[in-house]
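S.K.: just the structure for this:
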Amino acid sequence: MKAFDTSLFKRILEYSKPYQWRFNSVVVWAVSLSIFAALRPYLLKETVDGYINTKDASGLLFYISLMGFVLLLEVVSQFYFVYWANWLGQDIVRDIRTKLFQHIVRFKMTYFDHSPVGQLVTRSVSDMEAIARIFSQGLFMIISDVLKMIVVMAFMLYMNWKLSMIVILAMPLLVYATRIFQIKMKGAFEEVRTQVANLNTFVQERVTGMKIVQLFSREKIEYEKFKVINDKHNKAWIKTVWYNSIFFPIADIISSFTLGLIVWYGGLAMIGGDSQTTIGDLFTYTMLISMLFNPLRQIADKFNELQMGMIAANRVFAILDTSKEIQKEGTLPTPRFKGEILIDNLHFGYTENEKVLKGISLQINAGQTIAIVGATGAGKSTIINLLNRFYDIDEGSILIDGENINSFELTSLRKQIAVVLQDVFLFADTIYNNITLYNPAITKEQVIDAAQKIGVHDFIMSLPNGYDYNVKERGVMLSSGQRQLIAFLRAYMSEPSILILDEATSSIDTYSEELIQKATERITQGRTSIIIAHRLATVINANQIIVMDAGMIVEQGTHFELVQKENGYYKNLYDSQFVTVL
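M.R.: Here you go, the predicted model:
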């Protein structure tokens, strides 16, 4: 396994180009920090040999003051180095995170069908912070430590080359141990990131589906599954702790052994009358060895941060490099649609060998309201998904006003198609913001006027704070019927050319259904509307009803035409639901 991926590192550095001046400044501060840090021990040697041994009080005061000034410069360098490195890291991560989110929102639905939400959250949040630490705790800290080691070694060689040779001979042992440590830690951190993503995915899914967990009394089962995943996460981290526990004592032993040799050899040299070795040398080397070996130890630690960040970056770049899942943009801006839809020989499957639609052809005239009915899995909602270009068509085509939908700019196409789903998603925000979705062109007065027109204003005003009522995450403060009413108003405010109601009344109470029926009558006026439903009471007045089964259209006509067909699919469905009631 490679300890360091150079190509990946270069790619990360590409994101620092907009901040080149700040990047260079951090390097300058790192150089200053290394010089000032190494200069203090050298000044200590001069102080001991030149003024303490000679009992020169005035010279001693001068050098002590000089050491204090150098210390102040070191502190200033340290401040700007740390602050600017962290600032740079956060700005780079902001740019990558923005690019990642922009990339994710352009994916086809196929990508989300096969990608756990928890993993995407991990990539967008915790992995990003790991990338930030490349600059705040990894790269620049390593640069600073390497520079400090170079300067320290230069001072050592200048002061006493004999004592320096002892240090030089000990260095390869620590370098070799550091190299092995880096390789082992890279593999360990890859496992850590994998287990973090698995843990996030599991927790996110169970918290989101907590109602199902409790309804089916799966608390103990999910608890046991969590323990297994959590244990794997724990073991992955323990492996990193194990490697740290081995490396750092070895580094301490090498450092202490080297220091002992310096004191022993230097002491013998002084006893033997070697004039090149002084008390100041021993004082200084005690500090310099620490300044030389500790950065090497820290480089290993900072390299861990660098490795964690690069592993995280590799995962993020894997998403950014996913291009085949990106939705293809058309070039034509959409005019205001008349709403004529032509579906010609449409074939589609979510998986390669399982076709959901098998040669669907359908003509919908502008301004018509059509209904699509059929059993679950017949392919009703799939037609809507393809009309909105959530998925690519396998074979055939869909035309709106005579133009293939693939030719239109994707955003402008979807702006003219409003969809009300069975499972309405509301954000943890006010009703007003959930209706407008922060569209600055829509005023509160317009929302209130629209709510009054479709008959939901009184319901909204009955809530605390009215339009400013916070519905919390996924709209949990509202009933399913109330969420549907908000979704109808949201669709109405978008002024679509084409309206789609996908099982919009399948799980609501009678009172909410009456309000929705009134809202439906209002918002379908003057626009092409497609209603998908199991409950046939909502489709009786449609201009035409499309009956689907197993991915094909089996019947087509008005309600009164279809109920006349003896043993017809629609007639049997209608009789089973309503004949006893009507």
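S.K.: from now on I want contacts and neighbour counts done on CA atoms only, so please keep to that.
M.R.: Will do.
S.K.: what about Lys45, distance to Gly266?
M.R.: Noted for Lys45: a distance of 14 Å to Gly266, by C-alpha to C-alpha, to the nearest Å.
S.K.: list the contacts for the residue nearest to the spatial centre of the chain?
M.R.: By C-alpha atoms, centre = their mean, the chain has its centre lying nearest to Ser124, at 1.5 Å. Contact partners of Ser124, counting by C-alpha atoms under 8 Å, 6 or more residues apart in numbering, are Arg97, Leu100, Phe101, Val316.
S.K.: pretty sure the second one contacts Ala318?
M.R.: It refers to Leu100. No - counting by C-alpha atoms under 8 Å, Leu100 stays clear of Ala318, with 10.4 Å between them.
S.K.: ok, the two, which is more surrounded?
M.R.: Leu100 (18 against 11; other C-alpha atoms under 10 Å).
S.K.: returning to that earlier point: closest one of the contacts of Ser124 to Gln363?
M.R.: Nearest to Gln363 among these is Phe101, at 37.5 Å by C-alpha to C-alpha.
S.K.: name the helices or strands packed onto the helix or strand where the closest one lies?
M.R.: If you go by DSSP states H and E, Phe101 is part of helix 57-104. When contacts are defined as 3 or more C-alpha pairs under 8 Å, 6 or more residues apart in numbering; DSSP states H and E, helix 57-104 sits against helix 20-47, helix 117-124, helix 126-133, helix 279-320.
S.K.: between those, which one is nearest to Ala3?
M.R.: Using C-alpha to C-alpha, the helices and strands packed on helix 57-104 put helix 279-320 closest to Ala3, at 8.3 Å.
S.K.: now for that closest one, which elements pack on it?
M.R.: Identification of packing neighbours for helix 279-320 by 3+ C-alpha pairs under 8 Å, 6+ apart yields helix 6-14, helix 20-47, helix 57-104, helix 117-124, helix 126-133, helix 140-159, helix 161-208, helix 219-271.
S.K.: same thing but 7 Å
M.R.: Helix 279-320 is packed against helix 20-47, helix 126-133, helix 140-159, helix 161-208, helix 219-271, with contacts defined by 3 or more C-alpha pairs under 7 Å, 6 or more residues apart in numbering; DSSP states H and E.
S.K.: can you give me how far that helix is from the chain middle?
M.R.: Helix 279-320 sits 28 Å away from the centroid of its parent chain (C-alpha atoms, centre = their mean, to the nearest Å).
S.K.: want to put them side by side, so please do this one too:
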Amino acid sequence: MAETARMTPSRRDYSMFDAELTGAVMNLSLLRRLLHWMKPYRVTFAVSAVLVLVASTLQILLPMVVSLVGIDYVIGGRTDTGTPDMGLVELTVAISEGLGLPPLLAACCLYVVLQLAWAVTVHAHRMTLITSVIKGLRDLRLDLFRHLETRPSSFYDRVAVGRVMTRVTNDIEALYELLRGLGALIGEFAPFLVALVIMLSISAELTGILLLALPLIAVVTFYFRRATRVLFRMVRLSVSALNQNLQENLAGLQVVQLSRREDYNNRRYTEINERNLSAETKSMRLETAYGAFTDSMASIAIGAVLWFGGGDVIQERMTLGGVVLFTQFIAMLFHPIVVLGEQLNVLFRAMASGERIFQALDWDETIHEPDAPADLPPRLQGEVAFRDLSFRYDADVPVLKNVSLTIAPGEKLAIVGPTGSGKSTLIKLLGRFYDFEDGQIFLDGIDLNRIRSRDLRRRVGVVLQDFHIFSGTIHDNIALGDAAIDRNRVVAAARTVNAHDFIAALPKGYDTPLSERGQNLSQGQRQLLAFARVLAADPEILILDEATASIDTETDLLIQ
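M.R.: Model (predicted):
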């Protein structure tokens, strides 16, 4: 048996699945691993990268049409300002002469065409990027689901299902925000660099004055994001506590009302809600202050451009259009720093989420499968033998010790004992939900560890006392997606357990949709469905774990 199968579950560190999302450092190996799921869509990513460069170029040209073409050329009549205009003036002249339009109308037409081209290009860039990211994360989510679906019961005995669901939902969503944000960041910095080059060509002195503000904005953004990271975590924790409290009390509403616990629950919920309000308020105040700071810096920058640029215009060292272009480029200069600060928070959360996702994907705990599985006959005789079986869930807590018994083909055996004596454990081991040593359980003389778990579970039917109803119709819950089980077999199984009459009385019969956990059926009716689904599979060995506890006496006798 492989070492991973031999490893005692208690020796594993399950506590890592309970770790809160607190942020993580930059992890390039994690990013490279994430790109594995993006690789099939690399062509689409390449198209998106080209589109973002085109969109950035168009974003730069739009204010240049207004300032250098509209103000300097059309209004000011200047054709040679010494400022690089990307050929926009010549293009405007060509449109004017070619279509017989006044220069101002030609400039307006050029602006409209560039604006439409920018809108179409940005939309195409976003759609190609998001489509690629969504498809890649879809594949990652599917691989994660498949992996988690094959983890043994010993894993879910120690890891809360809610924590596992977080990896499939919230953590995948965090990666989506990261990849989408990186695309947005590229879209911000591409025009930033082009605008910076143009601004330097117009006035290096004025550009230098504006650049002095960037370190201040960067420092304030850094400390702001560090503070909000703590506050956002407090908000997430308080929201999680609110949801947990709400779910707990609504799920047990009948107990709450019978025990007159409403006032006590209201006080507890109010306390948690107040903590959430405090964290949300602090976060809002900090966000508002930071927004006011960035807006003020932009206004101060515009004032500096008007003051220093106005002087240069008077002294004819700059054109009026050049000053206007500077004011329009300010947002392109400052906004990427703000966006970078926002993406750092997303990056920290996504790194933590990525580590937790790959932590789950790398979890190698599994039920061992034989290297050379035994070939089972078309139909088993059904002899089950336990030979000196010992088992423990935890290293220091034995559950079964030296259990030996043989059940002959066709024999019925009832195992009774006090709670916790290991009755259900015997059933779980016979279904190979847990690993055990070789040579302890045999089926028709074949060691269970030499039988593939999937092959074994086709032959052994188990009706657990904790049964589960899935979303879907009654037929779906009996057939469980097995194409070999048609409507006739479903009906026959339902008749056997005396469930056909209540199913036929429903408005849609076997096509009646069931609500969450089958709440539109009684406990006994749900248990009959669980019984019918096992019989529909036609197993050679049938095991009942208090399977008729919620069924009336008449039906119980009929089943027996």
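S.K.: turn the helices and strands packed on helix 57-104 of the first structure into TSV, including distance to Phe390 of the first structure.
M.R.: TSV is the format used below for those (distance: least, C-alpha to C-alpha, whole Å):
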stretch	distance to Phe390 of the first structure
helix 20-47	40
helix 117-124	18
helix 126-133	28
helix 279-320	18
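S.K.: out of those helices, which is closest to Leu72 of the first structure?
M.R.: Each of these has some distance to Leu72 of the first structure by C-alpha to C-alpha; the shortest is helix 20-47, at 9.2 Å.
S.K.: now that closest one: buried residues?
M.R.: Residues 22-23, 25-27, 29-47 are the ones in helix 20-47 of the first structure that count as buried (16 or more other C-alpha atoms under 10 Å).
S.K.: next: stretch 369-379 of the second structure.
M.R.: Residues of stretch 369-379 of the second structure classed as buried: Glu369 (neighbour count, 16+ other C-alpha under 10 Å).
S.K.: what's the closest of the helices and strands packed on helix 57-104 of the first structure to Ile435 of the first structure?
M.R.: Closest of those to Ile435 of the first structure is helix 117-124, at 24.8 Å (criterion: C-alpha to C-alpha).
S.K.: just to revisit the earlier point, among the helices and strands packed on helix 57-104 of the first structure, which is nearest Lys186 of the first structure?
M.R.: Here helix 279-320 is closest among those (C-alpha to C-alpha), at 6.0 Å.
S.K.: next SSE downstream of that closest one?
M.R.: Heading C-terminal from helix 279-320 of the first structure, the first helix or strand you meet, by DSSP H and E, is strand 341-348.
S.K.: still on that earlier bit, and the residue nearest to the centre of the first structure, what's its match in the second structure?
M.R.: Under the alignment (TM-score structural alignment), Ser124 of the first structure maps onto Val168 of the second structure.
S.K.: follow-up on the earlier one: would you turn the helices and strands packed on helix 279-320 of the first structure into a markdown table with distance to Leu387 of the first structure?
M.R.: Shown next, in a markdown table, are those (distance: least, C-alpha to C-alpha, whole Å):
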| stretch | distance to Leu387 of the first structure |
| --- | --- |
| helix 20-47 | 46 |
| helix 126-133 | 35 |
| helix 140-159 | 51 |
| helix 161-208 | 29 |
| helix 219-271 | 38 |
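S.K.: hey, which of these is tucked in deepest?
M.R.: The highest average neighbour count among these, using mean count of other C-alpha atoms under 10 Å, belongs to helix 126-133 at a mean of 23.
S.K.: who touches it?
M.R.: Applying C-alpha atoms under 7 Å, 6 or more residues apart in numbering, the external contacts of helix 126-133 of the first structure come out as Gly89, Gln90, Val93, Arg97, Glu305, Met308, Gly309, Met310, Ala312, Ala313.
S.K.: buried ones among the residues you listed?
M.R.: Among the contacts of helix 126-133 of the first structure, those classed as buried by 16+ other C-alpha under 10 Å are Gly89, Gln90, Val93, Arg97, Glu305, Met308, Gly309, Met310, Ala312, Ala313.
S.K.: which one of these is nearest Val175 of the first structure?
M.R.: Glu305 (18.0 Å).
S.K.: for the equivalent of Phe247 of the first structure over in the second structure, which non-adjacent residue is closest in space?
M.R.: Superposed on the second structure with TM-score structural alignment, Phe247 of the first structure falls opposite Tyr290. Nearest-residue entry for Tyr290 of the second structure: Phe224, 7.3 Å, with adjacent residues in sequence omitted and distances by C-alpha to C-alpha, 6 or more residues apart in numbering.
S.K.: against Phe232 of the second structure, how distant is that neighbour?
M.R.: Phe224 of the second structure is 12 Å from Phe232 of the second structure, by C-alpha to C-alpha.
S.K.: ok, now Asp394 of the second structure?
M.R.: For Asp394 of the second structure, the distance to Phe232 of the second structure equals 38 Å [C-alpha to C-alpha].
S.K.: also Ser240 of the second structure?
M.R.: Going from Ser240 of the second structure to Phe232 of the second structure by C-alpha to C-alpha gives 12 Å.
S.K.: over to Pro336 of the second structure?
M.R.: Per C-alpha to C-alpha, Pro336 of the second structure is found 22 Å from Phe232 of the second structure.
S.K.: for Leu178 of the second structure, same thing?
M.R.: Computed as C-alpha to C-alpha, the Leu178 of the second structure to Phe232 of the second structure distance reads 16 Å.
S.K.: cool, Pro539 of the second structure as well?
M.R.: 53 Å.
S.K.: and Arg275 of the second structure, by the same measure?
M.R.: Distance from Arg275 of the second structure to Phe232 of the second structure, by C-alpha to C-alpha: 13 Å.
S.K.: what's the mean distance for stretch 180-190 of the first structure versus the second structure?
M.R.: Following the fit onto the second structure, the mean deviation recorded for stretch 180-190 of the first structure is 4.2 Å by mean C-alpha distance after the TM-score superposition for the first structure.
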